[in-house]
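**Q** Mind looking at a prediction? Sequence and model below.
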Amino acid sequence: MVLTSPKVSHAEGVEPATFVIGESVAHVAVVTARLFDRALADKLRRHNVPIGQWPFLLFLWADETLTQRDLSRLMAIEEATVTSTIDRMVRDGLLLRERASHDLRKNRLKLTARGQQLKQVLLPEARAVVQRATRGLSKAEIYFLLTLLRKVEANLVDENVTPLDGRESE
């Protein structure tokens, strides 16, 4: 689909701007992310894990000392959303909330045995989705793709929010 904006002025010598949706970086990124989510959600569903809980599990498998606020910053989502997702994960038997010994106002998140065991099952499922998505790409192409996506991320990230993978923005 091609969209054309109105001509600014012939006197200025400006041609009408066209917007080809299929050539839009934003459109391709959004569609690709949705396809990744759909493919992974199908795998997670078999283990009764909703796609919205996936990034929480990833971050907590990597570092169980993270707080709700840390998760909010790392995932660039509102704390209220983090709280409701954690509530569901507690309900689903994946997480426990424990009072932090150093500050009783804070909750420490602790993966349950089930939450820990899912790592052995779900990580291979996620790797299979990534392998499917990158089929036909060389290691150099995958590295280049990641480099480009990180540059796009850095251009869009809010200076006050830590990027998704914990890297500091430049």
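**A** That came through, no problem. Numbers count the residues shown, from 1 in each chain.
**Q** C-alpha from now on. contacts and neighbour counts both.
**A** Fine.
**Q** wait, is R108 part of a strand?
**A** Yes: according to DSSP: H, G, I helix; E, B strand; the rest coil, R108 belongs to a strand.
**Q** residue contacts, it?
**A** Shown in contact with R108 (Cα atoms under 8 Å, 6 or more residues apart in numbering): 65-67, 97-100.
**Q** what's the answer for G93, then?
**A** If you count contacts by Cα under 8 Å, 6+ apart, G93 has them with 112, 114-115.
**Q** again, 7 Å this time
**A** Residues near G93 by Cα atoms under 7 Å, 6 or more residues apart in numbering: T112.
**Q** Could you verify that it is part of a helix?
**A** No: assessed with three-state DSSP, G93 is coil; it does not lie in a helix.
**Q** Report the separation between it and K106.
**A** For G93, the distance to K106 equals 20 Å [Cα to Cα, to the nearest Å].
**Q** can you give me the strands for the chain?
**A** 2-4, 18-20, 95-99, 107-111 (DSSP state E).
**Q** Please identify the deepest-packed of those.
**A** Comparing the strands of the chain by mean neighbour count (mean count of other Cα atoms under 10 Å), strand 107-111 ranks first with a mean of 19.
**Q** Next, the angle from that one to strand 95-99.
**A** Relative orientation of strand 107-111 versus strand 95-99 (axes from the mean of the first three to the mean of the last three Cα atoms, to 10 degrees): 150 degrees.
**Q** so how far is strand 107-111 off the chain centroid?
**A** Averaging C-alpha coordinates over strand 107-111 and over its chain gives two centres that are 21 Å apart (Cα atoms, centre = their mean, to the nearest Å).
**Q** ok, and here's another one to check against it:
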Amino acid sequence: MDYTKCINFLLTIAQHEVFLIFSESLAQFGITPGQYGVLACLWKDETLTPKEIAQILRVENSTISGVLDRMQKRGLIDRVLDPNNRRSIRVKATNEGLSIKEDVQQKIEELNDSVLHNFSQHEREELLILLSRIGHINLEETEKG
């Protein structure tokens, strides 16, 4: 098979290009695209366990642990005891993590528009649906939260 017709190759190249653009732009807020993912989860759900964050972002628990360590040192998140289970830790955004929410979300919208500037509105919506199907994400359920 011609590699330019391989879905893995095409998705990898597209993801790499988008990642570079997002990395450069999010650096002004002192965060990486991975840290944005964590903050976006916490902005939506307020507190989550590290395991829940890892499941949402589809990364290993060991990966999320390092990301959370760096974010805690930066003052973006705190780890707190779960009031319902004192053996469990929950993660929440700090005031610092919450203070960048609007600016970061605005930047993400601008970046999405920039990356998709050659796409019609219909193509943008269809792309989200198709990518979500590949990732088995229910957009309707995600948007409710």
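**A** Cool, got the structure. None of the values given here were measured: they were computed from a predicted structure.
**Q** ok so, going back, just the closest of the contacts of R108 of the first structure to L57 of the first structure, please.
**A** For those, the residue nearest L57 of the first structure by Cα to Cα is L66; the value is 11.3 Å.
**Q** rewinding a little: could you dump the strands of the first structure to a markdown table with distance to L58 of the first structure?
**A** Output for the strands of the first structure, formatted as a markdown table (distance: least, Cα to Cα, whole Å):
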| stretch | distance to L58 of the first structure |
| --- | --- |
| strand 2-4 | 39 |
| strand 18-20 | 36 |
| strand 95-99 | 13 |
| strand 107-111 | 11 |
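**Q** between the ones you listed, which one is nearest to W61 of the first structure?
**A** Closest approach to W61 of the first structure among the strands of the first structure (Cα to Cα): strand 107-111, 8.1 Å.
**Q** Longest helix in the second structure, by number of residues?
**A** Counting residues, the longest helix found in the second structure (DSSP state H) is helix 7-26.
**Q** ok, and the closest non-adjacent residue to the counterpart of E46 of the second structure in the first structure?
**A** Taking TM-score structural alignment, E46 of the second structure has E64 as its aligned residue in the first structure. Nearest residue to E64 of the first structure in three dimensions, chain neighbours excluded: K110, at 6.3 Å (Cα to Cα, 6 or more residues apart in numbering).
**Q** corresponding residue for that neighbour in the second structure?
**A** Per TM-score structural alignment, K110 of the first structure is aligned with K92.
**Q** In contact with its match, which residues are there?
**A** Contacts for K92 of the second structure (Cα under 7 Å, 6+ apart) come out as 42, 46-48, 77-79.
**Q** Could you dump those into TSV with distance to E102 of the second structure added?
**A** Shown next, in TSV, are the contacts of K92 of the second structure (distance: Cα to Cα, whole Å):
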residue	distance to E102 of the second structure
L42	14
E46	15
T47	18
L48	20
I77	16
D78	20
R79	23
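**Q** Across to the first structure, which of those residues hold up?
**A** Contacts conserved in the first structure for the contacts of K92 of the second structure, using both residues aligned by TM-score structural alignment, their matches' Cα atoms under 7 Å: 46, 77-79.
**Q** which one of these sits closest to A14 of the second structure?
**A** For those, the nearest to A14 of the second structure is I77 (29.9 Å; Cα to Cα).
**Q** corresponding residue for the closest one in the first structure?
**A** Per TM-score structural alignment, I77 of the second structure is aligned with L95.
**Q** just I134 of the second structure next, same as before
**A** Mapped onto the first structure by TM-score structural alignment, I134 of the second structure lines up with V152.
**Q** Roughly how far does the residue nearest to the spatial centre of the second structure sit from L98 of the second structure?
**A** The centroid of the second structure falls nearest to G37 when counting by Cα atoms, centre = their mean (2.2 Å). Going from G37 of the second structure to L98 of the second structure by Cα to Cα gives 14 Å.
**Q** try P83 of the second structure
**A** Counting by Cα to Cα, the gap from P83 of the second structure to L98 of the second structure is 22 Å.
**Q** Can you pick out the residue with more neighbours from these two?
**A** A direct count of neighbours by other Cα atoms under 10 Å for P83 of the second structure and L98 places L98 higher, at 16 against 10.
**Q** For the match of I77 of the second structure, which residues are in contact?
**A** So L95 of the first structure contacts 89, 109-112, 115 (Cα under 7 Å, 6+ apart).
**Q** can you check A93 of the second structure too?
**A** Neighbours of A93 of the second structure in contact, by Cα under 7 Å, 6+ apart: 39, 42, 76-78.
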